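# Here is my input, please return the structure:
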Amino acid sequence: MTGSPASPEVEIISGGKIFERSAEMQARLHDMVPGGAHTYARGPDQYPEFMTPILTHGSGAHVWDVDGNEYVEYGMGLRSVTLGHGYPPVVEAVADTIRRGTNFSRPTELELSAAEDFLDLVPGADMVKFAKNGSDATTAAVRLARAVTGRDHIAVCDHPFFSVDDWFIGGTAMNAGIPAATAHLTGRFRYGDLSSLEEVLAERPVAGVVLEAATATAEPPPGFLEGVRALCDRYGALMILDEMITGFRWSEHGAQHLYGVRPDLSCWGKAMGNGFPISALAGKREYMELGGLRTGSDRVFLLSTTHGPETGSLAAFRAVVQAYRTEDPIGRMEAAGGALAESVNASAADSGVGDFVRAHGRPSCLVFATCDPDGRPSQAYRTLFLQELLDRGVLAQSFVVSAAHTDDDIARTAEAVEGALDVYRRALDAGTVDGLLRGRPVAPALRRRAEPRQLDT
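Next up, the predicted model:
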């Protein structure tokens, strides 16, 4: 299974947990699925070697693996779950709906109801079209911006991910198979830096400017979003706001509502369906209609997917909307994340590692930093932290919470963090993770070569 020497015992037993069935299933996955997972961010190279649990199910903020290990989970389906795993009103709405069919030859009344719900939540949008994943929506937005402006170039903020499609992946380290001419059409600018955006806009005609309004670790500087809006208007580019993460974590109305900016187009997904596959492209009528039948211009192939209007996900979305109307999931996430950050940072300070381990970011989208003895971000030390958390029953690529995380979950996590930091302190004192880290460090999900986690063929 592995490309590094290890005894069989190390492969299946780590700390107090046994990973025998997970190790066997992970090996089988590698034989059938490139990378051993269907999403690079879920890949085994993102977790400590020999500690790659294969999950069976979840409930609330907890998940279980094939070896019977139970964890408090963070990250919550790559931030797609805000209400908790198996949230009953969503599950019941989906079950009731799919009993009556899932896909038809004509639109359903559910499509109308879901569109009305969406546009009621996002008053800055006039029209919406549903799809299944975020890349569908962002790529449709790029195509539409090009059609509107007659230009080919796109300006993209230096955020980590916007699409699996060529226009974005061509600018990443994992760009094999993408024509250089395609990659050349996308220029980069720095978040929070209006001058870097204006440089891109002035250098060549740009069809659209793609960015998130905010990230887990960066709020928009005063005047930044307003400045982006003004620059788009001045240079004739469409402003495209990615709400994949901010929508339903910052606000159910989107970051555009929170920060008071109206984009031309916005792209949604992730928590829209509490883990069910649904995304959306929304925007101003004058642009969206180019993909419809009320235009005399050349039509845009905007979004046309077999499964976009599938009833189960639309029912999930409507149940999510109802939960946000009647409950306060964002408030609960902010409270849980805030309490966790306070506890983690206090424990780090008490352990003498406060300069090396830190929870930070928006409480509803919390991340953590892990540094080596020189204070530099370190994959090896990150892996050690992940390893020690897993040993103690916490599955946490990040500390992204859901509304289902309880006070007990936070307390249990805080106890696990305290134990993990004791080991982290020992590694810092020794100046190395050698002897403490079992296996090879994790690696960036998007990288040019399989090393440093290449496997034997």
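
# drop to CA atoms for contacts and neighbour counts, all remaining ones
Fine.

# where does the residue most central in space within the chain fall, helix, sheet strand or coil?
Among the residues of the chain, the one closest to the centroid is Leu78, at 4.4 Å (C-alpha atoms, centre = their mean). Secondary structure, DSSP: H, G, I helix; E, B strand; the rest coil: Leu78 is helix.

# any idea how far Pro444 is from Ser59?
Plainly put, Ser59 is 29 Å away from Pro444 if you go by C-alpha to C-alpha, to the nearest Å.

# Same check on Ala202?
Applying C-alpha to C-alpha to Ala202 and Pro444 gives a distance of 33 Å.

# between the two, which one's more packed in?
Pro444 (13 against 10; other C-alpha atoms under 10 Å).

# The structure of the following sequence is requested for comparison with the preceding one:
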Amino acid sequence: MLQARLHELVPGGAHTYARGADQYPEGMAPVLARGKGATVWDVDGNSYVEYGMGLRSVTLGHAYEPVVDAVREQLANGLSFSRPTELELAAAEDFLRLVPGADMVKFAKNGSDATTAAVRLARAATGRELIAICDQPFYSVDDWFIGTTPMDAGIPQSTTERIRRFGYNDPDSLRTLFTEHSGRIAAVVLEAATALAEPAPGFLEGVRELCDKHGTVLVFDEMITGFRWSAGGAQQVYGVTPDLSCWGKAMGNGFPISALAGKRELMELGGLRTGEPRVFLLSTTHGPESVSLAAFRAVVEAYSNGDPVGVMERSGIALADGVNSAATDLGIAGHVSVIGRPSCLIFTTKDHEGNPSQAFRTLFLQELLRRGVLGQSFVISAAHTAADVQHTVDAAADALSMYRKALDAGGVTGFLTGRPVAPALRRYAAPRRLDSGHSSQPAG
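Purely as a prediction, here's the structure:
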């Protein structure tokens, strides 16, 4: 079985923890072969309407032809050179037209490249070490952040002692940090909005004001909001400009590209026009690789000539309304609910006692997979058609019927095959540890 072979050769059986087999019902994690639009096919030829779309990195659909055409054209001209290309300049100009609050930009490959560079730059610019991060799920694979998660093995405690947390939409918690650590906070890092949380009136403006008052660098993580809230990110939607912003995911519609953008006086500390000690800002072999830059420019053109965000929002509303109506009809709206920004939907799953439940979540995933729907969420793309949405609503209605039976029975025993999914970032492999008695394999 391919999944078993993956576990033999790749730790965790996947190169991204969120893509791991432990995030899906046992024996049902398909190994994929290809995708087109919003449909993917596994190695056995089974097709699925997919959600999540490359961990939210695909907004235009798999194998979106204008992006593929731009990439194909660039392939004939080479990928990586010993000097900058004209394409790098054109891509930078495109980016800065989208994000008018930024003066300069550097490209890289992973979102973590950008967020870690922002932290380093803020520390250098301010001469301080403490970083205040909002209490949100994820910022970086690097030690400064991963050391604050349950998967902190191998990370010195001294690395994370310089991180402080504050609450989203809780300006008092941030104000308290500034009071307790006066003159020591280099940067405030947050997502301006998430799938489940919009900024309260005045919150982002208040954060901006606090940073200005205390000489602290304000950093927006636009990994998810960029190209999903708008082409100009959350800062364009909410009208608050950070000092630095970090981008990735949908920039390349699945092609690997990220960016750090910001004010000239900060970004130049990593350049050649400064008399200050230079910051090792971003310097990566593959950051300016031409194929991903060509993909990015094609994405910019798609957003300039169309309205992918509007399409996602309209389709997302139809999807949420359809699934929530099915739950209401079955009398289980208090147990399963599709919530969040229409372009970035998730679903909640609760047990018969009304508590959040991984077991019931797994049952819902299991029944969706059996009906040709793949996804840990309902994060949509502009490629999802009305037929895709209707197929999903119909599949969800059937899955919810099974969910209702399990609720009536007081649990998933007899309904769920295998063990429940587990959080991707957890200290131990249990409760989905693999050994001779437990194998998580797809049909292929």
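
# Do you know the score for how well these two fit?
After superposition, the two chains reach a TM-score (TM-score structural alignment, normalised by the length of structure 2) of 0.97; 434 aligned residues with a C-alpha RMSD of 0.6 Å.

# re earlier: what residues are up against the residue nearest to the centre of structure 1?
Lys270 (C-alpha atoms under 8 Å, 6 or more residues apart in numbering).

# Residue in structure 1 paired with Gly287 of structure 2?
Counting by TM-score structural alignment, Gly287 of structure 2 corresponds to Gly308 in structure 1.

# so that match is in which element?
Here Gly308 of structure 1 sits in a region with no helix or strand, counting by DSSP states H and E.

# same deal with the one 5 residues further on?
With secondary structure defined by DSSP H and E, Ser313 of structure 1 is part of helix 311-326.

# same thing with Lys213 of structure 2?
Per DSSP H and E: helix 203-214 holds Lys213 of structure 2.

# what does Asp408 of structure 2 give?
Per DSSP H and E, Asp408 of structure 2 falls inside helix 386-409.

# Would you map the strands across the stretch 301-444 of structure 2?
Taking DSSP state E, counting those that start in this stretch as the criterion, the stretch 301-444 of structure 2 contains strands spanning 336-339, 346-349, 373-374.

# Can you lay out those as TSV showing distance to Thr115 of structure 2 and mean neighbour count?
Formatted as TSV, these follow (distance: least, C-alpha to C-alpha, whole Å; neighbours: other C-alpha atoms under 10 Å):
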stretch	distance to Thr115 of structure 2	mean neighbour count
strand 336-339	28	22
strand 346-349	25	20
strand 373-374	30	25
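
# so which of these comes closest to Pro30 of structure 2?
strand 373-374 (9.0 Å; C-alpha to C-alpha).

# now the strands for the stretch 151-300 of structure 1?
Under DSSP E, counting those that start in this stretch, the stretch 151-300 of structure 1 gives strands at 153-157, 186-189, 206-212, 238-242, 265-268, 279-283.

# Single out the most deeply packed of these.
strand 265-268 (a mean of 29; mean count of other C-alpha atoms under 10 Å).

# so where is that one in structure 2?
Aligning strand 265-268 of structure 1 against structure 2 (TM-score structural alignment) gives residues 244-247.

# centre of the chain versus stretch 67-80 of structure 1, how much separation?
Mean-position distance between stretch 67-80 of structure 1 and its chain equals 14 Å (C-alpha atoms, centre = their mean, to the nearest Å).

# no, scratch that, I was asking about stretch 414-434 of structure 1
Going by C-alpha atoms, centre = their mean, where stretch 414-434 of structure 1 is centred and where its chain is centred differ by 28 Å.

# what residues does it touch?
340, 343-344, 347-348, 351-353, 372-373, 380-381, 384-385, 388-389, 392-394, 436.

# re the thing from before, for the strands of the stretch 301-444 of structure 2, give me JSON lines that also has distance to Gly252 of structure 2.
Shown next, in JSON lines, are the strands of the stretch 301-444 of structure 2 (distance: least, C-alpha to C-alpha, whole Å):
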{"stretch": "strand 336-339", "distance to Gly252 of structure 2": "26"}
{"stretch": "strand 346-349", "distance to Gly252 of structure 2": "23"}
{"stretch": "strand 373-374", "distance to Gly252 of structure 2": "22"}
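
# These: which one's closest to Ser112 of structure 2?
strand 346-349 (23.3 Å).

# on average, how far is that closest one from the matching bit in structure 1?
Compared with structure 1 after fitting, strand 346-349 of structure 2 has a mean deviation of 0.4 Å; criterion: mean C-alpha distance after the TM-score superposition for structure 1.

# residue range for that strand in structure 1?
With TM-score structural alignment applied, strand 346-349 of structure 2 matches the range 367-370 in structure 1.
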